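**Student:** take this sequence and fold it.
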Amino acid sequence: MSLIIFLLIGLLAGFLAGKIMKGRGFGLIGNLLVGVVGAVIGGYLVTLLGFSASGLIAEIIVATLGAVVLLAAISFIKKA
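**Tutor:** Okay, here's the model as predicted:
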């Protein structure tokens, strides 16, 4: 069950990051991939800063933050 919740959070985070960074989503699979990878990145960054995310809303925020960082990095690499 926790895997399903993790994937749903990743899907929502990818959707939100797509709206924040590009103004549109990336489709179901794209949003899921961006969100799941973003959740891992966001979790790492938050832990690195000495914080922890507990609760569903905090996990969505951290995953979205990580997904935005991922999309910003991809955009930066594409422009270079």
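
**Student:** use CA for all of it now, contacts and neighbours both
**Tutor:** Noted.

**Student:** G35: neighbour count?
**Tutor:** 34 (other C-alpha atoms under 10 Å).

**Student:** for comparison, sequence B:
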Amino acid sequence: MLADYGWLSWIIIGLVAGAIAKAVMPGKDPGGCVVTILLGIAGAMVAGFLGKALGWYREPTDGAGFLAAIVGAVLILFIYRLVLKRR
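**Tutor:** Take a look at the predicted model:
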């Protein structure tokens, strides 16, 4: 659960999750290291929100795990590319 870690762990896990998401969905994406970190952190937040909405995380302190952060980051990349294609 990412909620149990400090801010430095969020950055490290965000970097790794964002990098894995970019590796799973290769292509031209903006940004470097900072955007990759933000992608991973946002992926964890999206996964936590969806998990709570679907009833997977019942406690208020439950958050997304590492694999869920990767899935959330891949979802964000997918949506980003769909929006980018329409322009």
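
**Student:** what lies in contact with stretch 34-43 of the second structure?
**Tutor:** Residues external to stretch 34-43 of the second structure that are found in contact with it (C-alpha atoms under 8 Å, 6 or more residues apart in numbering): 10-19, 21, 68-76.

**Student:** now the buried members of these.
**Tutor:** 10-11, 13-19, 21, 68-76 (16 or more other C-alpha atoms under 10 Å).

**Student:** so what corresponds to L54 of the second structure in the first structure?
**Tutor:** With TM-score structural alignment as the criterion, the equivalent of L54 of the second structure in the first structure is L49.

**Student:** now swap in K22 of the second structure and tell me
**Tutor:** Match for K22 of the second structure (TM-score structural alignment): G18.
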